[in-house]
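>>> how does the following fold in three dimensions:
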Amino acid sequence: MSDISNVSGLASSGASELFQILRDGKPRTRSELAEQMGLARSTVTLRIEALMDLGLVGFVQDAVSTGGRPSSRIALKAGSRVVMGVDIGASHLQVAVTDLTGHLLSQSARTMEITLGPETVLEAVVEIGSELLAATGRSTEDLLAVGIGLPGPVEHSTGRPINPPIMPGWNAYNVPGFLQSRFHVPVLVDNDVNIMALGERNMAWPEVDDLLFVKVATGIGSGIVSSGMLQRGADGVAGDIGHIRVHGGTGVPCHCGNTDCLEAIASGPAIAAKLRQRGLEASGSEDVVALVRAGNTEAIHAVRQAGRDVGDVLSACISLVNPSVIVIGGSMALAGEHFIAGIRETVYSRTIPLATQHLQIVHSSSGLDAGVLGASMLAIHHAMSPQRIDAMVSGLSNA
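This next block holds a predicted model:
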């Protein structure tokens, strides 16, 4: 048990406890807060003042009064401070600034190859992020944290990529250190599909505790939410379904060194390669999606088969983690029902009915914004954690 005998009424632990209550955005009076926390109103007032000094909470419209002077209510000031979310893909970069609830204030995207290396890509992040802050009338003084997703394995405790197969020059690179030196705030880094799972769950499935988010684009991966917690695994590679072998493969080589990996058979570039063999012009996911939308029969059949291959791997995943929702995202999800129909066809035919009786397999409602929304949530969860609020309040009292 912590010794709090020497902690004042402005104690950071007390202020952070109060703040966690107010994070839901619901306005409360001092009396309601005092009753909920089991503290004297004067103590609660001191803690409210500390959070107000940080600009995190403030007064809202007066509560309905039953007579006499109405009571002022206190609530989270969602727009007082901001976070930055960054989604780095194999060939794209997307940056967003959001408020403390994850609401998008400004965002920007550009085409950029991850193979350009960490300095070039992260310099672009700084440039775009600074422009977005200025566009929203903010500065780095208003920024609380940065969340970033990378298309490869990440050691979450350090934020460094670990042997990422499609990211030459990035292995063990100090991504947090680079961005911290520019923005002077905490930087959280995770695998891109993990942050997509966070973003999708927060925006569309907040009541669902067991969810798989599957990204199918240049690569294939999944983010696992089990019992309400994101699962990263012992070495940060939980959910790396793109390198599970597909049954009935023909020896297709994968960049990881193995053959017949799901990613080598059912990703956007893999489908495009098959279509080129049939005389169609397709270099990647966008071309495949365009052909499907144009009604090209060859493309539709190829996408449907890719969905079946993904469904084959997901059938095993369902038996392992028993999700209630599987969300399909990434650029290949834009191919519409043809792709997801192939997934459902295999999943429902190869998985026991008990595991699928309540299972929903759906398109991502966040679309291509899932990454930046999830990265923003990663930053928000850190910036608004009890430890960070403790540190911020402590900084006030020591100033």
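>>> rest of the way, CA atoms for contacts and neighbours
OK.
>>> could you pull up the residues touching residue 40?
residue 34 (CA atoms under 8 Å, 6 or more residues apart in numbering).
>>> helices of the stretch 151-300 of the chain, start to end?
175-183, 192-204, 262-266, 268-277, 285-293, 297-321 (DSSP state H, counting those that start in this stretch).
>>> please give the structure of this sequence too, so both can be compared:
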Amino acid sequence: MSDISSFNGLGSSGASGLFQILRDGRPRTRTELAEQMGLARSTVTLRLEALMELGLVGFIDDPVSTGGRPSSRIALRAGRKVVLGVDIGASHLRVAVTDLTGHRLHEAERTMAVALGPHLVLQAVVELATGLLEESGRALTDLLAIGIGVPGPVEHRTGRPINPPIMPRWNGFDVPGYLQDHFHVPVLVDNDVNIMALGERNVAWPNVDNLIYVKVATGIGSGIVSSGMLQRGADGVAGDIGHIRVHNGTGVPCHCGNKDCLEAVASGPAVASKLRALGSDARTSEDVVRLVGAGNTEAAHAVRQAGRDVGEVLSACVSLINPSVIVIGGSMARTGEQFIAGIREAVYSRTVPLATQHLQIVQSSSGVHAAVLGASMLAIHHAMSPERIDAMVLGLSGAPTG
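Alright, predicted model coming up:
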């Protein structure tokens, strides 16, 4: 499989710069575009024709009159081309067709265990995606890219899962190659928490450049946006906070082989285990949510302590990264204020005031849709990048390059 994380050797069509201006969705006349780019109007017209042929931009119906003949305006055609966002969870699939602004056009879900292996799961993705494209009236030629989130570590450059604990038979599997054989478009794969960070930021915090998204459910992980860019680190494991040791542990073993990891102490199953020891019927994160909702005092105390444990680790993250916002997602976030209050308590007491004076710690607003929205944004950012636009324009027969 080729590396789709970068492009080189294509040259420039000249149209990509024009398209990046129009990506904001604001209509402009050819004269305005020519002035903004410092080019002749005839050159702008040639580049617009290429973008129109690709179906990326078009004229809108409300020309502007300045006293003479109205000037036609051009804008992004956000609904013409589409991408697919795919959320592969531990026990579910969620697939959405979205336009180029990230608006979901059609969506489908299926209960399915990721442990069934890549062939069965990805075949289900193909079936759902094909049905959604038909339902939305789109052909394969309207699809620009696919973004996928999976519940495990990913080598982002190749899109292959690397030793994912809850994904047997997925290690090293060529996920992009499998789907490219069916859809013939670029496929980008990332860890589920990274794409949740993208989805949450796009939905709720588009003007925030420094954000941490924390998912607390069966496992614990975080996605980091710093200076407006998703941070993956040297090997794609940036944000793997679930295996940092916490002081509140009592020698609890973690599946990674260490003891008292945050995930082993404060995840949904870890809290459920503590409640079982106290006599409650709890085995999953959902059981913990149910008990807290029913007013169980022991569950509320356990959740509050789990929040403190998560906050202990996040206090170090705040000192290192200095985010403006920490978003808490995953099933444990649905236990309510007790959990987030525990996080705030630890973060604010353990971090210097300068780092927390403007810090917001909030519950996710995109909820269960964070991952599929983020997967769509991953695909959109790739499909609308200057390199991809150049590649598409230069692929047109007789495409202008001036």
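>>> just to revisit the earlier point, want to throw the helices of the stretch 151-300 of the first structure into JSON lines with distance to residue 12 of the first structure and mean neighbour count?
Listed next are these as JSON lines, based on distance: least, CA to CA, whole Å; neighbours: other CA atoms under 10 Å:
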{"stretch": "helix 175-183", "distance to residue 12 of the first structure": "24", "mean neighbour count": "16"}
{"stretch": "helix 192-204", "distance to residue 12 of the first structure": "27", "mean neighbour count": "26"}
{"stretch": "helix 262-266", "distance to residue 12 of the first structure": "48", "mean neighbour count": "28"}
{"stretch": "helix 268-277", "distance to residue 12 of the first structure": "50", "mean neighbour count": "20"}
{"stretch": "helix 285-293", "distance to residue 12 of the first structure": "50", "mean neighbour count": "20"}
{"stretch": "helix 297-321", "distance to residue 12 of the first structure": "39", "mean neighbour count": "21"}
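>>> format these as a markdown table; extra columns: distance to residue 155 of the first structure.
Listed next are the helices of the stretch 151-300 of the first structure as a markdown table, based on distance: least, CA to CA, whole Å:
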| stretch | distance to residue 155 of the first structure |
| --- | --- |
| helix 175-183 | 11 |
| helix 192-204 | 12 |
| helix 262-266 | 22 |
| helix 268-277 | 27 |
| helix 285-293 | 28 |
| helix 297-321 | 23 |
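>>> would residue 371 of the first structure count as being in a strand?
No: assignment of residue 371 of the first structure by DSSP: H, G, I helix; E, B strand; the rest coil gives helix, placing it outside any strand.
>>> am I right that it is in contact with residue 196?
Yes: the pair residue 371 of the first structure and residue 196 passes the contact test of CA atoms under 8 Å, sitting 4.7 Å apart.
>>> and of the helices of the stretch 151-300 of the first structure, who's closest to residue 39 of the first structure?
Of all the helices of the stretch 151-300 of the first structure, helix 192-204 sits nearest to residue 39 of the first structure, with 31.8 Å by CA to CA.
>>> chain center to the closest one, what's the gap?
4 Å (CA atoms, centre = their mean, to the nearest Å).
>>> how far apart are that helix and its match in the second structure?
With mean CA distance after the TM-score superposition for the first structure, helix 192-204 of the first structure departs from the second structure by a mean of 0.9 Å once superposed.
>>> show me what that helix is packed up against.
Helices and strands touching helix 192-204 of the first structure, as assessed by 3 or more CA pairs under 8 Å, 6 or more residues apart in numbering; DSSP states H and E, comprise strand 143-150, strand 211-216, strand 220-226, helix 370-383.
>>> so which of the helices of the stretch 151-300 of the first structure gets nearest residue 14 of the first structure?
Smallest distance to residue 14 of the first structure across the helices of the stretch 151-300 of the first structure (CA to CA): 26.9 Å, for helix 192-204.
>>> who touches residue 175 of the second structure in this structure?
The contact partners of residue 175 of the second structure, by CA under 8 Å, 6+ apart, come to 118, 122, 159, 160, 189.
>>> may I see the residues you listed arranged in TSV, with neighbour count and distance to residue 257 of the second structure as well?
Below are the contacts of residue 175 of the second structure laid out as TSV (neighbours: other CA atoms under 10 Å; distance: CA to CA, whole Å):
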residue	neighbour count	distance to residue 257 of the second structure
118	19	26
122	17	30
159	26	26
160	21	23
189	25	27
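>>> of those residues, closest to residue 45 of the second structure?
Out of those, the member with the shortest distance to residue 45 of the second structure (by CA to CA) is residue 189, at 36.3 Å.
>>> residue 378 of the second structure versus the closest one, what's the distance?
Residue 189 of the second structure sits 9 Å away from residue 378 of the second structure, going by CA to CA, to the nearest Å.
>>> tell me, what's touching these two both at once?
What both residue 189 of the second structure and residue 378 touch, as defined by CA under 8 Å, 6+ apart, is the set residue 147.
>>> ok, back up a step: among the helices and strands packed on helix 192-204 of the first structure, which comes closest to residue 137 of the first structure?
strand 143-150 (11.6 Å).
>>> how close does that closest one sit to the second structure?
Mean for strand 143-150 of the first structure is 0.6 Å (mean CA distance after the TM-score superposition for the first structure).
>>> buried residues of that strand, list them for me.
Buried positions in strand 143-150 of the first structure, judged by neighbour count with 16 or more other CA atoms under 10 Å: 143, 144, 145, 146, 147, 148, 149, 150.
>>> measure stretch 270-285 of the second structure end to end?
First-to-last residue span, stretch 270-285 of the second structure, CA to CA: 9 Å.
>>> what distance separates it from the middle of the whole chain?
For stretch 270-285 of the second structure, the distance to the chain centre is 31 Å (CA atoms, centre = their mean).
>>> also stretch 276-293 of the first structure?
Mean C-alpha position of stretch 276-293 of the first structure versus that of the full chain (CA atoms, centre = their mean) differs by 29 Å.
>>> who touches that stretch?
For stretch 276-293 of the first structure, using CA under 8 Å, 6+ apart, the contacting residues are 217-218, 267-269, 271-273, 275, 299-300, 331-332, 334-335.
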